[in-house]
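generate a structure from the sequence data that follows.
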Amino acid sequence: MYTKQISKSRTINTTMVKEFNTQTVVSVGLEIFWQALAKDFIVIVPKVLPQHVKDVQVLEGDGGLGTVLNFNFCSDASTGSYQKERISELDWSSYEIGLEVIEGGHLNRGFSFYKTSFLLAAKGPDQTEVNVKISYEAENEDVKSAEPTLFYIRSLENYLLHDS
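Below is the predicted model:
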């Protein structure tokens, strides 16, 4: 697995939204990784990150665009006890999903906007390139690393290769 990271800023509607981009390759085929990342993650996330996430609940929607999810964290989570996210991007044909934090979690840590987007591409029959974009707005915070997101991707890869 390799990782490439890029950080940049841009102004949207007179608001400074910063971006942090990274890329990695996993040893799991595109369709299998997409299924786990975008379709089955409500069930898979607590299995992949049992030390961090107790459960994921659907509060609104059917798992598609606009769906609101509640991630309940374990007691030692640094972002608080929960985080609500909305699926704000979803494109089945281009394998793209974006999750925007709407309450708790990162918003309790000084961010006024925080969204993680994933774009997948096949690198071969058993490899998938995962492009991650973290878009955020904060006065005193900068995303200098996507390590928690990359940790999730590596944990998901390991789960799909060995435990599923």
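
switch to C-alpha atoms for all contacts and neighbour counts from now on
Fine.

for residue 103, what are its contacts?
Contact analysis of residue 103 by C-alpha atoms under 8 Å, 6 or more residues apart in numbering lists 83, 84, 85.

now residue 95
By C-alpha under 8 Å, 6+ apart, the contact list for residue 95 reads 34, 119, 120, 121.

and which of the contacts of residue 103 is nearest to residue 17?
The nearest member of the contacts of residue 103 to residue 17, counting by C-alpha to C-alpha, is residue 85 at 18.0 Å.

burial count for that closest one?
Applying other C-alpha atoms under 10 Å, we find 24 residues neighbouring residue 85.

ok but it is inside a strand, no?
Yes: counting by DSSP: H, G, I helix; E, B strand; the rest coil, residue 85 falls inside a strand.

what's near enough to touch it?
Residues near residue 85 by C-alpha under 8 Å, 6+ apart: 68, 69, 70, 71, 99, 100, 101, 102, 103.

ok, for the second one, nearest residue in space, not its chain neighbours?
Which is residue 69. Ranked by C-alpha to C-alpha, 6 or more residues apart in numbering and with sequence neighbours excluded, the top spatial neighbour of residue 69 is residue 58, at 4.6 Å.

what does the longest helix seen in the chain rub up against?
The longest helix of the chain (DSSP state H) is helix 147-162. Helix 147-162 is contacted by residues 24, 26, 27, 28, 33, 36, 48, 49 when judged by C-alpha under 8 Å, 6+ apart.

compare with the first, here's sequence two:
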Amino acid sequence: MASKAQFEIQADQVDIKDLWRALTKDKVEFLEKAAPDLLTELRILEGDGIGLGSLIFVSFVPYGAGAAPAVLEPFKERIVEYDETKHLLSFLGVEGGYMNLGFTRYLVSFKLDDIGAGKILITSSLAYDLEQNFDGAQLLDGFLKLLRYYLESVVKYLQKLKTDQETNEGRL
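As a prediction, this is how the structure comes out:
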């Protein structure tokens, strides 16, 4: 039986186009800079890395961000939804990682909405199934913390870039 968890983050002083690009086309570069303590490797195995059907390999640092399990095996995810006009992106777990810890299926989605005044609402959802008779509450909590850390790191990095740019423009 499928379950769902969701959370929202409000990103202030961030352009929706920049945030979308940081989560899609430039995700490898942004993750390396925004959250160097999170990943050891992120590789595109199939496709272009942003389009439908792209397969991505991810390996986390042990104890990365304090939210991942002590040892989270590398895993593969496939992009199953990519809508640039709606700013909607979804990844389906394929193998490894959380799939070896009690999840039988998971789908992570990010939806960006411009709510005005330089604010973006990021809605992140996790639809999942767990192994029968498995209490995955702690694992689910860690998964959600990891997603939140990832998104907050990208937002903070974009805010820093904007502040640095404004500071440099003020010096001219």
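
TM-score for this pair?
After superposition, the two chains reach a TM-score (TM-score structural alignment, normalised by the length of structure 1) of 0.82; 149 aligned residues with a C-alpha RMSD of 1.8 Å.

adding secondary structure and distance to residue 42 of structure 1, write the contacts of residue 85 of structure 1 out as JSON lines.
Listed next are these as JSON lines, based on DSSP: H, G, I helix; E, B strand; the rest coil; distance: C-alpha to C-alpha, whole Å:
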{"residue": "68", "secondary structure": "strand", "distance to residue 42 of structure 1": "11"}
{"residue": "69", "secondary structure": "strand", "distance to residue 42 of structure 1": "8"}
{"residue": "70", "secondary structure": "strand", "distance to residue 42 of structure 1": "10"}
{"residue": "71", "secondary structure": "strand", "distance to residue 42 of structure 1": "9"}
{"residue": "99", "secondary structure": "strand", "distance to residue 42 of structure 1": "13"}
{"residue": "100", "secondary structure": "strand", "distance to residue 42 of structure 1": "15"}
{"residue": "101", "secondary structure": "strand", "distance to residue 42 of structure 1": "16"}
{"residue": "102", "secondary structure": "strand", "distance to residue 42 of structure 1": "17"}
{"residue": "103", "secondary structure": "strand", "distance to residue 42 of structure 1": "18"}
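
quick one: map residue 47 of structure 2 onto structure 1.
Using TM-score structural alignment, the equivalent of residue 47 of structure 2 in structure 1 is residue 61.

apologies, that question was intended for residue 2 of structure 2.
Aligning on TM-score structural alignment places residue 2 of structure 2 opposite residue 17 in structure 1.

residues touching its match, list them.
Counting by C-alpha under 8 Å, 6+ apart, residue 17 of structure 1 makes contact with 9, 10, 11, 135, 136, 137.

corresponding residues in structure 2 for the helix or strand hosting the second one?
With secondary structure defined by DSSP states H and E, residue 10 of structure 1 is part of strand 3-12. Per the alignment by TM-score structural alignment, strand 3-12 of structure 1 matches no residues in structure 2.

so what secondary structure elements neighbour that strand?
If contacts are counted by 3 or more C-alpha pairs under 8 Å, 6 or more residues apart in numbering; DSSP states H and E, strand 3-12 of structure 1 sits against strand 15-26.

tell me the angle the strand it packs on makes with helix 147-162.
30 degrees (axes from the mean of the first three to the mean of the last three C-alpha atoms, to 10 degrees).

quick one, strand 15-26 of structure 1 and strand 3-12 angle?
Relative orientation of strand 15-26 of structure 1 and strand 3-12, computed by the same axes, to 10 degrees: 160 degrees.

how far off centre is whichever helix or strand comes after strand 15-26 of structure 1?
Remark: after strand 15-26 of structure 1, the chain's next helix or strand is helix 30-34, criterion DSSP H and E. On the basis of C-alpha atoms, centre = their mean, to the nearest Å, helix 30-34 of structure 1 sits 15 Å off its chain's mean C-alpha point.

ok, stretch 152-163 of structure 2 next?
The gap between where stretch 152-163 of structure 2 is centred and where its chain is centred comes out at 15 Å by C-alpha atoms, centre = their mean.

quick one on the thing from earlier: which of the contacts of residue 103 of structure 1 are retained in structure 2?
For the contacts of residue 103 of structure 1, the contacts that are reproduced in structure 2, applying both residues aligned by TM-score structural alignment, their matches' C-alpha atoms under 8 Å, are 83, 84, 85.

which residue in structure 2 aligns with the first one?
What it means is residue 83 of structure 1. Aligned by TM-score structural alignment, residue 83 of structure 1 pairs with residue 75 of structure 2.

and its match, what does it touch?
57, 58, 59, 93, 94, 95, 96, 97, 98.

skip the chain neighbours and tell me the closest residue to the match of residue 2 of structure 2.
In this structure, residue 17 of structure 1 finds its nearest non-sequential neighbour in residue 137, 5.0 Å apart by C-alpha to C-alpha, 6+ apart.
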